[in-house]
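Visitor: Predicted model and sequence below, questions to follow.
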Amino acid sequence: MTEKWTEQQIPDQRGRVAIVTGANTGLGFETARMLAEHGATVVLAVRDVEKGARAAARIRGDVTVQALDLTSLASVRAAAADLRTAHPRIDLLINNAGVMYTPKQTTADGFEMQFGTNHLGHFALTGLLLDRLLPVPGSRVVSVSSVGHRIRAAIHFDDLQWERSYSRVGAYGQSKLANLLFTYELQRRLAPHGTTVAAAAHPGVSNTELLRHLPAPLRVPAGRITPLLTQDPAMGALPTLRAATDPAVTGGQYYGPGGRGEIRGYPKLVTSSPASHDETVMHRLWTVSEELTGVTFPVDRVATAS
């Protein structure tokens, strides 16, 4: 029988502080809503604070809004400073926000938009907040990846910002592969501390605003088949919520829908691509990410036997 992990399985979250990026709509909103309704103090970390305030008003519980624009390292640093002041301890950091298949454009710091937003912005935010999680037993960092981490996905160290040529699909795949490489490398560094774990999740194919940047030839077909091949944001959020709250979760695990092709269904432990487990690439990406963001982490890499 297929296991059905649902919202009802979320443990009591009273006394826990959760930060959810991109929480004013879609997967992030549903993640924040369910955490708050189970007692967590939830921060909606969002670029548009007016939309964030409207989202907060729809959620029952202790919910606040924090301005955060992941396309700007200055905004990431300002948000981290605010969050550190407001919350001496953080139990959950959920790196959910993201963009998908955007036209070629760059962030305020000159990074390719998908890599800069989906990976570098969250890398910097995590590093700036990690010392608020490390002293907290049971704290977690959950990064939201995608089935797209398998599609035309590689870390293009020779052209990370896609300056020579640009592929929407390839750039998205790179960013989502980076989310997993970051998670696994972060877990290696967290393991000796024994308090905080890093895990990852993906929503399958969910009917959210991410689909708005589909290339034009796909928009009409997608509009016709979307209801048949996708699940709603509340179901899509369940893998993230399981990674964030299930007591059985251990560091370095990856959760996604349990249905065929991991497109939809109740969340279960899934596997990621072989490329996402390349330790040489993990370490190199970490080093490059530190250089690009100027953010270092209060944890060191621990060598393991090959």
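Guide: All right, it came through fine. Residues are numbered from 1 along each chain as shown.
Visitor: Going by C-alpha atoms from here, please, whenever you check contacts or count neighbours.
Guide: Fine.
Visitor: List the buried residues in stretch 153-170.
Guide: Neighbour counts over stretch 153-170 (16 or more other Cα atoms under 10 Å) mark 153-155, 160-162, 168-170 as buried.
Visitor: ok, and what's touching it?
Guide: With contact meaning Cα atoms under 8 Å, 6 or more residues apart in numbering, stretch 153-170 is reached by 100-104, 111-112, 115, 151-152, 171-174, 177-178, 275, 281.
Visitor: which residues of this protein fall in helices?
Guide: 26-37, 49-57, 73-86, 113-114, 122-133, 168-190, 216-229, 233-236, 238-245, 279-293 (DSSP state H).
Visitor: Tell me which of these sits nearest to A18.
Guide: Closest of the helices of the chain to A18 is helix 26-37, at 7.8 Å (criterion: Cα to Cα).
Visitor: Once you drop chain neighbours, what's closest to A55?
Guide: Spatially, and ignoring its direct neighbours in sequence, A55 is nearest to N24 (5.2 Å; Cα to Cα, 6 or more residues apart in numbering).
Visitor: tell me the contacts of the one you found?
Guide: So N24 contacts 44, 46, 51-52, 54-56 (Cα under 8 Å, 6+ apart).
Visitor: returning to what we had before: a markdown table for the buried residues of stretch 153-170, including distance to L73?
Guide: Compiled in a markdown table, the buried residues of stretch 153-170 are given as follows (distance: Cα to Cα, whole Å):
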| residue | distance to L73 |
| --- | --- |
| A153 | 25 |
| A154 | 24 |
| I155 | 21 |
| L160 | 17 |
| Q161 | 16 |
| W162 | 19 |
| R168 | 23 |
| V169 | 24 |
| G170 | 23 |
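Visitor: now, which of these sits nearest A244?
Guide: Ranked by distance to A244 (Cα to Cα), these are led by A153 at 25.7 Å.
Visitor: burial measure for the closest residue to the closest one other than its chain neighbours, as a count.
Guide: Excluding the flanking residues, the one nearest A153 by Cα to Cα, 6+ apart is G173, at 4.4 Å. Around G173 there are 27 other residues, counting by other Cα atoms under 10 Å.
Visitor: what about versus this one:
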Amino acid sequence: MTQWTEQDVPDQQGRMAVVTGANTGLGYDTARALAEHGASVVLAVRDVAKGRAAAERMGGDVTVQELDLSSLASVREAASALATTHPRIDLQINNAGVMYTPKETTRDGFERQLGTNHLGHFAFTGLLLDRLLPVPGSRVVTVSSVGHRIRAAIHFDDLGWERSYSRVAAYGQSKLANLMFTYELQRRLATRATTVAVAAHPGVSDTELGRNSPAPVRTLLERLGPLVLQPAAMGALPTLRAATDPAVLGGQYYGPDGRGEARGYPKVVTSSPASYDLAVQQRLWSVSEDLTGVAFPV
């Protein structure tokens, strides 16, 4: 199939989707497209007012759930509320994220980018997985980034960047962790025919994610944005395909088909060699369980 677009999203009637960070950018366009194709969608967002405004713009069966991924207490509260109100979940889309933040910690003391992008989603998925496992065709889709290739490694000796801090390398670590989480989750799900784990990345897209970039980078993007950035609706296509294409297989990774995977239509792509290191995947999983206190039912 060439040039897969929103028009290729199958009918989503009867499906329940939870999308994190869905009040703006990639998450908004992902949730909007799912709702337009008939899905019931929960916008899991930190700012409830903005989430409600986004839901009103989307129309359809769209509700809002407060979720602050930088707080494990909020993650647990949100997961408990969703598990109570939704006995089945077909799609969990781990989209929310922060990028290139100054050195900060989450409410639980984790480095902000790892804590939000990886550990928050790790815990959220583990707490909701029981609602996906019995559902035929259910999927966990986690959004990574081309940034997983840039100065990226899992620094087990200093996950919190306490000795020195690089916002670029810390972001790379968090996005590499997203992929390793997906691959290890799929390995654990492989004996179950009902649920699969898939990853996606949006290429270089026009979103608010770069607001914490260094000033020279922001200035450059403002000047060259229309030339190098693709619209958020295009950046959301790899996630949508990973979430809805019947041909998707567990453990696949979707990204744009253009040069350098910066822009274009979604296809299966390959992540960095480091992301496939099984021993590191398993160690990261164990560390993530210890840090979050969340054990998976697989």
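Guide: Now that the structure is in, tell me what you want to look at. None of these values were measured; they are calculated from a predicted model.
Visitor: Can you tell me which of the contacts of stretch 153-170 of the first structure are buried?
Guide: By neighbour count, with 16+ other Cα under 10 Å, these hold 100-102, 104, 111-112, 115, 151, 171-174, 177-178, 275, 281 as buried.
Visitor: on that earlier part again, distance check, the residue nearest to A153 of the first structure against G110 of the first structure.
Guide: Distance, G173 of the first structure to G110 of the first structure, by Cα to Cα, to the nearest Å: 19 Å.
Visitor: From the chain's centroid, how far away is stretch 219-230 of the second structure?
Guide: For stretch 219-230 of the second structure, the distance from its own C-alpha centre to the chain's C-alpha centre is 24 Å (Cα atoms, centre = their mean, to the nearest Å).
Visitor: What of stretch 205-221 of the second structure?
Guide: On Cα atoms, centre = their mean, the centre of stretch 205-221 of the second structure falls 19 Å from the chain's centre.
Visitor: likewise stretch 230-244 of the second structure?
Guide: On Cα atoms, centre = their mean, the centre of stretch 230-244 of the second structure falls 12 Å from that of its chain.
Visitor: and if you look at stretch 120-134 of the first structure?
Guide: With Cα atoms, centre = their mean as the basis, stretch 120-134 of the first structure stands 12 Å off its chain's centre.
Visitor: P231 of the second structure matches what in the first structure?
Guide: In the first structure, the residue matched to P231 of the second structure (TM-score structural alignment) is D232.
Visitor: any idea how far that match is from P203 of the first structure?
Guide: For D232 of the first structure relative to P203 of the first structure (Cα to Cα), the value is 10 Å.
Visitor: quick one: contacts for S80 of the second structure?
Guide: Listed by Cα under 8 Å, 6+ apart, the contact partners of S80 of the second structure are L127.
Visitor: separation between it and F296 of the second structure?
Guide: 15 Å.
Visitor: again with E6 of the second structure
Guide: Taken as Cα to Cα, the span from E6 of the second structure to F296 of the second structure is 33 Å.
Visitor: likewise V140 of the second structure?
Guide: Taking Cα to Cα, one finds V140 of the second structure at 13 Å from F296 of the second structure.
Visitor: Just want to know which of those two has more residues nearby.
Guide: V140 (26 against 16).
Visitor: Go ahead and confirm the more buried one touches L189.
Guide: No. If you go by Cα atoms under 8 Å, V140 of the second structure and L189 don't touch, sitting 10.7 Å apart.
Visitor: Which neighbours do the two have in common?
Guide: Applying Cα under 8 Å, 6+ apart, one finds that V140 of the second structure and L189 are jointly contacted by 195-197.
Visitor: which one among the residues you listed gets closest to Y254 of the second structure?
Guide: Of these, the one sitting nearest to Y254 of the second structure (Cα to Cα) turns out to be A197, at 12.0 Å.
Visitor: hmm, back to that, got the contact list for the residue nearest to A153 of the first structure?
Guide: Applying Cα under 8 Å, 6+ apart to G173 of the first structure gives the contacts 148-154.
Visitor: how do these look in the second structure, which are kept?
Guide: Mapped onto the second structure and checked by both residues aligned by TM-score structural alignment, their matches' Cα atoms under 8 Å, those keep the contacts 148-154.
Visitor: Might you report the residue contacts of A53 of the first structure?
Guide: A53 of the first structure neighbours (Cα under 8 Å, 6+ apart): 64-65.
Visitor: Could you do F297 of the first structure as well?
Guide: Each residue near F297 of the first structure by Cα under 8 Å, 6+ apart is listed here: 127-128, 130.
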